[in-house]
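In: here are the coordinates; sequence isn't available:
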């Protein structure tokens, strides 16, 4: 094979699938793009062999499990080695593991589920995959001029994660507007990352957990943000958790909020790593970085598409459900229909597929006390519809 391709070139190779392929190929291509892009978090680059293997999986020539096995065998059988092989192997195997995670819908919102994501990502790479660290850590950060964020004590890791997840589980999004929802989501993810329960791989684990969690809330988070801005995502997490009282520096969530607004609302806030560095040179300063949690950019039409729907039947159903949990019978009465089949086909199923409505018992669709409620995405649209 000829020389290695840059990550940017690999992205460009996937563009054709994203734009024109049938849904299954497009989904597989997006999963690989996110997986490859996240390696930049730790300064890693994937090999051309991984890129070719990913293409074969996208085309449907091999399954994702076969792709993972091929990558594993490639490094076992590789005879010519160089100084970059260890990093390449980590990037390739982790990318194939992440791609498998993103090609499946399974998600467990729990401490065990969080640890399971780490295990699945770093299986065959780290001996401690899926295990919480039993020692304290610190990391020199470029954006902090070699200072470190204070991470969680190893003795408190499980308890702290349990607390954060339970607080989020009980949080009521219905009282927030979309700006407040974005700020809250950014705060939740920043707090989870700050715990840093694993010896290595915390940012990639947090990113995949976040994508999975956002999907469970009704959002499609598998886009360019985690692909092209993974290093920015990490630095934004650092700045959201760093404070230095002696130097008069407070935690700054603005950068992470900008990331999430671009991710979830389709805004075009400028994301530059140099803006986040502590005490930057004058030429690196961001003229718009006055501490605030609400960027001023205006959502584009594509941003509205992420949140809005032109389907009046979905809009009406969202208004009927509102802040309640409704049965099929209650929703039928609310929209003024008697034909259950018609309602399911043209109202409820499209609303669920669009990420606006979810089941109270998603693992048991036929639960006798099944109810339907708005996802966070649905609640955001509900807020917009009730303003009109």
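Out: Good, I have the coordinates. Keep in mind the model is a prediction, meaning the values are calculated, not measured.
In: only C-alpha atoms for contact and neighbour calcs from this point on.
Out: Noted.
In: list the residues that contact residue 36.
Out: By CA atoms under 8 Å, 6 or more residues apart in numbering, residue 36 lies in contact with 7, 45, 46, 91, 95, 227.
In: contacts only, for the most centrally placed residue in the chain.
Out: Taking CA atoms, centre = their mean as the criterion, residue 211 is the residue nearest the geometric centre of the chain, at 2.5 Å. By CA under 8 Å, 6+ apart, residue 211 lies in contact with 221, 222.
In: before we go on, here's another structure to hold up against the first:
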């Protein structure tokens, strides 16, 4: 029998690969991280086809061991985001979110912070956009059940007949809800964004990654405001971000 499937190994253009790298670098700003200048040089070489992702990994590991480990998290997570987004496989399930988290943060966080598994404690975080208050995240005992419910409801949702604006509004609501669960001890926003980009591709959206490259911190703050307590809740910034991301919006993403 002759094979009926082709091996999926897309030959990405220089500009496409560079765009993925810039997305990976931009997402580090969610946590105030910046890549090393050397990592940026290696990214250029990989985008040109001079290095493979494995070559970059080995070289940046050597740099961290011999020169400086100060930017290790930003460098390695950006590399993993670029490589992950260069692949086209996707499955819509909580398991994919777990897999993304594990791939991005394996060997990055201290041993006491679990990677690729749901958190086993309740958490809070002081947010400057809430005057040092915190979003109320899902109780850790309910994470798996809540994710399963949200994913099941999303699978059942009928997008047929909706305008593009209505589709984007619903995806925005779904992703904001997943982020509010905050299933992981650390790394939630970056993992959710990578999942979102993959999900939007599955929809067939032509995703403009520039808002993530330049305004990742705004996106996180917008998620915080969208999930704040009732008197502090403000969904407008998140709506503006999604308009720029998917509807050719030109909103100034400034809080």
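Out: Yep, that arrived. Since the structure is predicted, the reported quantities are computational estimates derived from the model, not experimental observations.
In: tm score of chain vs chain?
Out: Laid over one another, the chains give 0.91 as their TM-score (TM-score structural alignment, normalised by the length of the second structure), with 242 aligned residues with a CA RMSD of 1.5 Å.
In: re earlier: which of the contacts of residue 36 of the first structure are still contacts in the second structure?
Out: Counting by both residues aligned by TM-score structural alignment, their matches' CA atoms under 8 Å, the contacts of residue 36 of the first structure that remain in contact in the second structure are 45, 46, 91, 95, 227.
In: quick one: which of these is nearest to residue 103 of the first structure?
Out: Proximity to residue 103 of the first structure was ranked across these by CA to CA; first place goes to residue 95, at 12.2 Å.
In: for the corresponding residue of the second structure for residue 61 of the first structure, helix, strand, or coil?
Out: Residue correspondence to the second structure (TM-score structural alignment): residue 61 of the first structure is matched to residue 50. With DSSP: H, G, I helix; E, B strand; the rest coil as the basis, residue 50 of the second structure sits in coil.
In: what's around residue 50 of the second structure, how many residues?
Out: Residue 50 of the second structure: 11 surrounding residues under other CA atoms under 10 Å.
In: and what of residue 176 of the first structure?
Out: Using other CA under 10 Å, residue 176 of the first structure has 14 neighbouring residues.
In: residues contacting it?
Out: Taking CA under 8 Å, 6+ apart as the definition, residue 176 of the first structure has no contacts.
In: quick one: map it onto the second structure.
Out: By TM-score structural alignment, residue 176 of the first structure lines up with residue 162.
In: surely that match is in a strand?
Out: No: looking at residue 162 of the second structure with three-state DSSP, it is coil, so not inside a strand.
In: if I look at whichever residue in the second structure pairs up with residue 241 of the first structure, how far off is residue 121 of the second structure?
Out: In the second structure, residue 241 of the first structure lines up with residue 227, judged by TM-score structural alignment. Residue 227 of the second structure sits 20 Å away from residue 121 of the second structure, going by CA to CA, to the nearest Å.
In: and the two? which has more neighbours close in?
Out: A direct count of neighbours by other CA under 10 Å for residue 227 of the second structure and residue 121 places residue 227 higher, at 22 against 10.
In: thought residue 238 of the first structure was touching residue 149?
Out: Yes: counting by CA atoms under 8 Å, residue 238 of the first structure touches residue 149, with 6.7 Å between them.
In: the more surrounded of these two?
Out: Neighbours per residue (other CA under 10 Å) separate residue 238 of the first structure from residue 149, with residue 238 holding more: 26 against 20.
In: which element is that one on?
Out: helix 230-241 (DSSP states H and E).
In: have a look at how far, on average, that helix is from the second structure.
Out: Its matched residues in the second structure lie on average 0.5 Å from helix 230-241 of the first structure after superposition (mean CA distance after the TM-score superposition for the first structure).
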